[in-house]
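Novice: Give me the fold of what follows.
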Amino acid sequence: MFNHDEAATVRPLTLAWVGRHLEVGERIVRIEALHGGLAAEMRRLTIGTRDGDTRDLVLRTFVGVEHAEDWLNREAGALALLTGTDVSAPGLVAVDPTAEHCEYPSLLMTHLAGRTVLADEGVETRVPLLARQLVAIHALRPVERPRAYVALTTADTVVTPKGADAAAWAAAIDMIRKPPPPYEGRFLHRDFHPGNVLFDVPSPSPADARITGVVDWAATSWGPTDLDVAHCCTTLALLHGPAWGLRLAEEYEAAGGVLAATASERLYWRVRDGLAFSEEVRLVSRPWREAGRTELTTRAVEERLDAYVTALMDALG
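Specialist: Model prediction:
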């Protein structure tokens, strides 16, 4: 018998599949639900080893998700690529993208130390770390490129928040009607934000924080570095205020990152990402509240998004 919480959600076939990828004499001694993911069920599996010690693995399962096979194949490929690089990521143990062995498409990987940090305290230390981490990711040169990026938001799908600056939003929507600027492609995480970055934050010295790893590589793509930067900019603006969204891009360039050639091109990508968030404010803000940021109601996040998009358009003059 093993200790667990919500162990029933790890199905029998999946548990048997995990067992086949353990070392001889190892066994699962605990299963713990991990919270914060939007599309996948996440579980930490504590493994008892032959010498009486333990180690942790993470099980990622997609239940009823249309693109699970593609996402898991991309994540498995990314984790294999990242092995031995300067970018710390989980190690791939096994993947079953078509649910041949499991009840649902699943991936098994090693567990990284650290935790996500979403609090306002210490953000001034973490933003430069996030920027430097992105530079390291974009410096990777895979032998085989991942698929080209996809941007789903269109001018017709944007949801203008209630009470938003109508003129600013209309101008922003008009901006993304135009073709995207030319770019030099790079390896992208494509969902890089504080919720997918693990930190070690010593107490009582948050200024000594360091990144221990980056997770959730299911959306890896090939495209402009501005996309990754823009996505993290928007998330920081919603979590900590518009000024921090603007600050990340500055830190990225200060760390040696290269963005689009002109200010208007750089703003195109940031505006596009900000407008993309308008379609899913309720969805993205829920895990933030579950993580303790209870003040980030859907309405509060909408107001921050409006302030951020307005600030971007003001920068255009």
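
Novice: Please make it C-alpha for all contacts and neighbour counts, starting now.
Specialist: Will do.

Novice: the strands in the chain, which residues?
Specialist: Assigned by DSSP state E, the chain shows strands spanning 3-4, 27-34, 41-48, 54-61, 92-96, 106-110, 186-188, 197-200, 210-214, 221-223.

Novice: The residue nearest to residue 209 when sequence neighbours are not counted: neighbour count?
Specialist: Spatial nearest neighbour of residue 209, excluding adjacent residues (Cα to Cα, 6 or more residues apart in numbering): residue 201 at 4.3 Å. For residue 201, the count of nearby residues is 20 (other Cα atoms under 10 Å).

Novice: Next, the second sequence, to be compared with the first:
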Amino acid sequence: MVSEGVDVAAALHWVEVLTSPVVRVEELRGGWTSTMLALATRSHGELVLRLMTREPWRTHGPSLTTREHEVQHALAATAVPAPRPVALDAEGEACGVSAHLMTRVPGAVDVDRVDPASLARLADVLAGIHGVQPTVDVRTFQSWAWQAKFVAPEWAADTGLWESAFDLLRTDPPGYEPRLIHRDFQHRNVLWSGDAVTGVVDWVETSIGPAWLDVAHCCTNIAIGHGSDRADAFATAYVERTGARPQSYFDVMDVVGFLPPPGRASFITAHDERERLEGHLLRAMRRVAS
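Specialist: Next up, the predicted model:
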């Protein structure tokens, strides 16, 4: 639902001035940071308009939308199936909030694509992203496992496990070869058409960092929904394609990053999902120990 105080009419007028009349508007579901509008235009085809409406991302909207715009420009010369940038209103001068207009890539999200063939295709796509040499300046990655999150969740079955994870993250991370990373690579940001991956979306968090952090983030998302066996299968598929060495430190960092900051509710509320998240952490910590 579009946030209060957002002038959608002004945003659509901005689009029409830059392109052509908008003949259809549909709000896309699933966005946590933004209002995402799918637009059909009279002569410029299908577009997507990101309106950075939700806090805390709205406050950082200018940098997030600018990053996505610049990264998509850089990806246009690669085989990565990303949207192409059309226009940017980073400061919200026309739209009232930071806005990014881009092409709409075909396909649909399918969070249940965890069969071996689909996981192999995901690994292929992620390896392709990590092989890109960026032609624009991209920030160094930020950990989402902040010190303030180092509190075992009240639902934890093994608080000692979490405390051990926090202790690990108080140490320096292992060395890594800097790579272009999507930073939020997961099923919700991958589009499928039939058996093919047709799009990777949501490039606002793109960074330079450890490739394994992208693998870890996808694994955590898979584990929450489908269990650690499927997550491990994805990691194995990535290793088989790249020869990468797993870095379990980043697996732990990613799991802890799913904890809410102080004063905010967790978005993982289902009992079975919490169990799977903790079980995934246990596997990662066992790998660290070995």
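
Novice: end to end, how far does stretch 99-108 of structure 2 reach?
Specialist: Using Cα to Cα, to the nearest Å, the end-to-end distance of stretch 99-108 of structure 2 comes out at 22 Å.

Novice: Stretch 211-231 of structure 1 too?
Specialist: 18 Å.

Novice: Repeat that for stretch 83-91 of structure 1.
Specialist: So stretch 83-91 of structure 1: terminal residues 7 Å apart, Cα to Cα.

Novice: Give me the nearest residue to whatever residue of structure 1 lines up with residue 170 of structure 2, chain neighbours excluded.
Specialist: With TM-score structural alignment defining the correspondence, residue 170 of structure 2 maps onto residue 177 in structure 1. Among residues not flanking residue 177 of structure 1 along the chain, residue 155 sits closest, at 6.0 Å (Cα to Cα, 6+ apart).

Novice: re earlier: looking at the strands of structure 1, which is closest to residue 240 of structure 1?
Specialist: Residue 240 of structure 1 lies closest, by Cα to Cα, to one member of the strands of structure 1: strand 197-200, at 16.0 Å.

Novice: how many other residues sit next to the aligned partner of residue 48 of structure 1 in structure 2?
Specialist: By TM-score structural alignment, residue 48 of structure 1 lines up with residue 42 in structure 2. Counted with other Cα under 10 Å, the neighbours of residue 42 of structure 2 add up to 14.

Novice: Helices of structure 2, residue ranges please.
Specialist: In structure 2, the helices defined using DSSP state H lie at 8-18, 61-75, 116-130, 159-169, 211-226, 228-242, 248-257, 271-289.

Novice: what's the shortest one aligned against in structure 1?
Specialist: Aligned using TM-score structural alignment, helix 248-257 of structure 2 spans residues 267-276 in structure 1.

Novice: got the buried residues for the matching stretch?
Specialist: By 16 or more other Cα atoms under 10 Å, the buried positions in stretch 267-276 of structure 1 come out as 267, 268, 269, 270, 271, 272, 273, 274, 275, 276.

Novice: Check the gap between residue 164 of structure 1 and residue 46 of structure 1 for me.
Specialist: According to Cα to Cα, residue 164 of structure 1 stands 47 Å off from residue 46 of structure 1.

Novice: and what of residue 287 of structure 1?
Specialist: For residue 287 of structure 1, the distance to residue 46 of structure 1 - Cα to Cα - is 24 Å.

Novice: and these two? which has more neighbours close in?
Specialist: It is residue 46, of residue 287 of structure 1 and residue 46, that has more neighbours when counted by other Cα under 10 Å, with 21 against 18.

Novice: List the contacts of the more buried one.
Specialist: By Cα atoms under 8 Å, 6 or more residues apart in numbering, the contact list for residue 46 of structure 1 reads 28, 29, 30, 31, 54, 55, 56, 57.

Novice: let's see 10 Å
Specialist: 2-4, 27-32, 54-58, 111 (Cα atoms under 10 Å, 6 or more residues apart in numbering).

Novice: My guess is residue 283 of structure 2 contacts residue 228. True?
Specialist: Yes: contact criterion Cα atoms under 10 Å: residue 283 of structure 2 and residue 228 qualify, at 8.1 Å.

Novice: between the two, which one's more packed in?
Specialist: residue 228 (22 against 16).

Novice: Tell me which residue of structure 1 lines up with the more buried one.
Specialist: Checking TM-score structural alignment: residue 228 of structure 2 goes with residue 242.

Novice: Nearest residue to its match in space, ignoring adjacent ones along the chain?
Specialist: residue 308 (4.9 Å).

Novice: Tally up the residues packed near residue 68 of structure 2, please.
Specialist: Neighbourhood size, residue 68 of structure 2 [other Cα under 10 Å]: 23.

Novice: Return the residue of structure 1 aligned against it.
Specialist: Per TM-score structural alignment, residue 68 of structure 2 is aligned with residue 75.

Novice: what do you get for residue 210 of structure 2?
Specialist: Residue 210 of structure 2 maps onto residue 224 in structure 1, by TM-score structural alignment.

Novice: picking up where we left off before, thought residue 271 was touching the residue nearest to residue 177 of structure 1, still the case?
Specialist: No: if you go by Cα under 10 Å, residue 155 of structure 1 and residue 271 don't touch, sitting 11.4 Å apart.

Novice: what's the overlap in contacts for those two?
Specialist: By Cα under 10 Å, 6+ apart, residue 155 of structure 1 and residue 271 have these common neighbours: 172, 173, 175, 176.
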